[in-house]
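Q: Dropping a prediction and its sequence here:
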Amino acid sequence: MILKIQEFIVVEGKDDTVAIKRAVDADTIETNGSAINQKTLQRIKHAQQKRGVIVFTDPDYPGRRIRAIIEQHVPNVKHAFLSKEKAIAKNGNGLGVEHASNEAIQKALREVYTPHAYDIEEIITREDLIMANLLGNPQAKARRTRLGEILMIGETNAKQLHKRLQMFQISAEEFGEAVTQLNLEEQHE
């Protein structure tokens, strides 16, 4: 049975739409890459009001930029994330949703995050991030990347990590389990 998604899925381009429709039953809105304009943002706002929106952009700088623009203009959209590992083309030349397997796309869309208001109680503090070697450590960037994969919240810089943990209300338990997994992985390298 094919997974049916009620919300519109916002992707970057036509190849992403093809990959989404190959993996799930869903409607998409294409941003035409980084060239996202006011007309597209209006379509996304309208879609959010009618059926909801899931932003599903590539795990690279342009994808993060598009995601940020949409977040700024259309509050409370949902987010689906792919790790770079799951989005690399089989030949190694290319990175994006269009290169992901059906299973990776389905998993990302099953584990969608809904942001919460920013004025909620802080669960994971900056001190927690420092203690977990996610800030102020030579391996912090690599650890943040892997943590983002484990928690399915995407790749982030230090400031974005704190914001995303709060926005998606990652619990102290989820965070602790992810850090433990990260530490165990590093011990076995």
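A: That came through, no problem.

Q: Could you use CA atoms for every contact and neighbour count after this?
A: Fine.

Q: Need the residue closest to the centroid of this protein.
A: The residue lying closest to the centre of the chain (C-alpha atoms, centre = their mean) is residue 81, at 2.9 Å.

Q: mind listing what that residue touches?
A: By C-alpha atoms under 8 Å, 6 or more residues apart in numbering, the residues touching residue 81 are 56-57, 59, 108, 112, 152-154.

Q: Any figure for the gap between it and residue 122?
A: Separation of residue 81 from residue 122 (C-alpha to C-alpha, to the nearest Å): 23 Å.

Q: Please apply the same query to residue 96.
A: 32 Å.

Q: Can you tell me the number of residues neighbouring the nearest residue to residue 133 once chain neighbours are set aside?
A: Spatial nearest neighbour of residue 133, excluding adjacent residues (C-alpha to C-alpha, 6 or more residues apart in numbering): residue 140 at 5.7 Å. Neighbourhood size, residue 140 [other C-alpha atoms under 10 Å]: 18.

Q: try this one side by side with the last:
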Amino acid sequence: MKIKEVIVVEGKDDTVAIKRAVDADTIETNGSAINESTLAQIALAQERRGVIVLTDPDYPGERIRRIISDRIPDCLHAFLPKKEAISKNQDDLGVENAKPEAIRQALVHAKQEEAKSQERFDVIDWQDLHAAGLIAGSHSKRRRERIGEILHIGYANGKQLHKRLQKFRITENEFKEAIERVFEEEQNE
């Protein structure tokens, strides 16, 4: 599978994992120490070929993603579920631990954030999140994790989930289908 966009990852081990999964070029941020030179490279890559940001599903990975999003608009974002990025002995979380198929799936489902200058896309509101048991419930964390996997927007707390639903323009129908799937899975457990 050939990817025309440049994939932004955190480090060398991530690049190795990407190259096992797809034929693509990468830019490494060297962890959360992303500097101006790296941001300039990412901006040039976005201008010439497009960029897909694929960082670890943890706080530092989200921080890097946010820095890139704030500086370089229109990048695509790919998310790996935590369960796909955890090492065999469960002590390391990162892109480098993901199987090639999980990386390919994340890249296939990469999404673009809503442009900041566009009108807000408030289809799904807080009441929808509460009604679906995604906030302040006994199963809310697990449900948010599963919703993030189904919609390919990554795990987030309640506030961040609401923001991502807007940023990635998740429709009311997509949201409802994902919630129904989560409830169906829970009943079959």
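A: Structure received. Every value quoted in this text rests on a predicted model; they were computed, and no experiment measured them.

Q: What's the TM-score once they're superposed?
A: Superposed pair, TM-score by TM-score structural alignment, normalised by the length of the first structure: 0.94. Supporting alignment: 187 aligned residues with a C-alpha RMSD of 1.3 Å.

Q: out of residue 96 and residue 122 of the first structure, which sits in the more crowded spot?
A: Just comparing residue 96 of the first structure and residue 122: by other C-alpha under 10 Å the higher neighbour count belongs to residue 96, 22 against 15.

Q: so where does the aligned partner of residue 155 of the first structure in the second structure fall, helix or strand?
A: Residue pairing (TM-score structural alignment): residue 155 of the first structure is matched to residue 155 of the second structure. For residue 155 of the second structure, there is no enclosing helix or strand under DSSP states H and E.

Q: Thought residue 134 was touching the residue nearest to residue 133 of the first structure, still the case?
A: Yes. Judged on C-alpha atoms under 8 Å, residue 140 of the first structure makes contact with residue 134 at a distance of 4.4 Å.

Q: Could you check how far the residue nearest to the centre of the first structure is from residue 52 of the first structure?
A: Taking C-alpha to C-alpha, one finds residue 81 of the first structure at 17 Å from residue 52 of the first structure.

Q: same deal with residue 58 of the first structure?
A: 20 Å.

Q: rewinding a little: sec struct for the residue nearest to the centre of the first structure, please.
A: Counting by DSSP: H, G, I helix; E, B strand; the rest coil, the backbone at residue 81 of the first structure sits in coil.

Q: Map it onto the second structure.
A: Aligned partner of residue 81 of the first structure by TM-score structural alignment: residue 79.

Q: Chain neighbours aside, what residue packs nearest to residue 49 of the second structure?
A: In this structure, residue 49 of the second structure finds its nearest non-sequential neighbour in residue 5, 5.2 Å apart by C-alpha to C-alpha, 6+ apart.

Q: What about that neighbour, how many residues nearby?
A: Residue 5 of the second structure - counted by other C-alpha under 10 Å - has 19 other residues nearby.

Q: And for residue 4 of the second structure?
A: Residues lying near residue 4 of the second structure (other C-alpha under 10 Å) number 13.

Q: Tell me which helix or strand the residue nearest to residue 139 of the second structure when sequence neighbours are not counted sits in.
A: Take residue 139 of the second structure and drop its neighbours on the chain: the residue closest to it by C-alpha to C-alpha, 6+ apart is residue 133, 7.1 Å away. Residue 133 of the second structure belongs to no helix or strand when assigned by DSSP H and E.

Q: tell me the contacts of residue 133 of the second structure?
A: 139-140, 143.

Q: can you give me how far stretch 114-127 of the first structure is from the chain middle?
A: Averaging C-alpha positions (C-alpha atoms, centre = their mean, to the nearest Å) puts stretch 114-127 of the first structure 17 Å from its chain's average.

Q: ok, and what's touching it?
A: 76-79, 162, 165-172, 175.

Q: in that stretch, what's buried?
A: Neighbour-count burial for stretch 114-127 of the first structure flags 115, 124 (criterion: 16 or more other C-alpha atoms under 10 Å).

Q: residue boundaries of the strands in the second structure?
A: Remark: strands assigned in the second structure by DSSP state E are 6-9, 26-28, 51-53, 76-77, 111-112.

Q: picking that back up, widest-spaced pair of the contacts of stretch 114-127 of the first structure?
A: Largest separation among the contacts of stretch 114-127 of the first structure by C-alpha to C-alpha: 77 and 172, giving 23.5 Å.

Q: Report the mean deviation for the biggest helix by length in the second structure after fitting onto the first structure.
A: The residue-count maximum for a helix in the second structure (DSSP state H) belongs to helix 172-187. With mean C-alpha distance after the TM-score superposition for the first structure, helix 172-187 of the second structure departs from the first structure by a mean of 1.2 Å once superposed.

Q: same for that helix, what does it pack against?
A: When contacts are defined as 3 or more C-alpha pairs under 8 Å, 6 or more residues apart in numbering; DSSP states H and E, helix 172-187 of the second structure packs onto helix 140-151.

Q: let's go with 10 Å and repeat that
A: helix 126-131, helix 140-151 (3 or more C-alpha pairs under 10 Å, 6 or more residues apart in numbering; DSSP states H and E).

Q: Before I go, just wanted to say thanks for your time.
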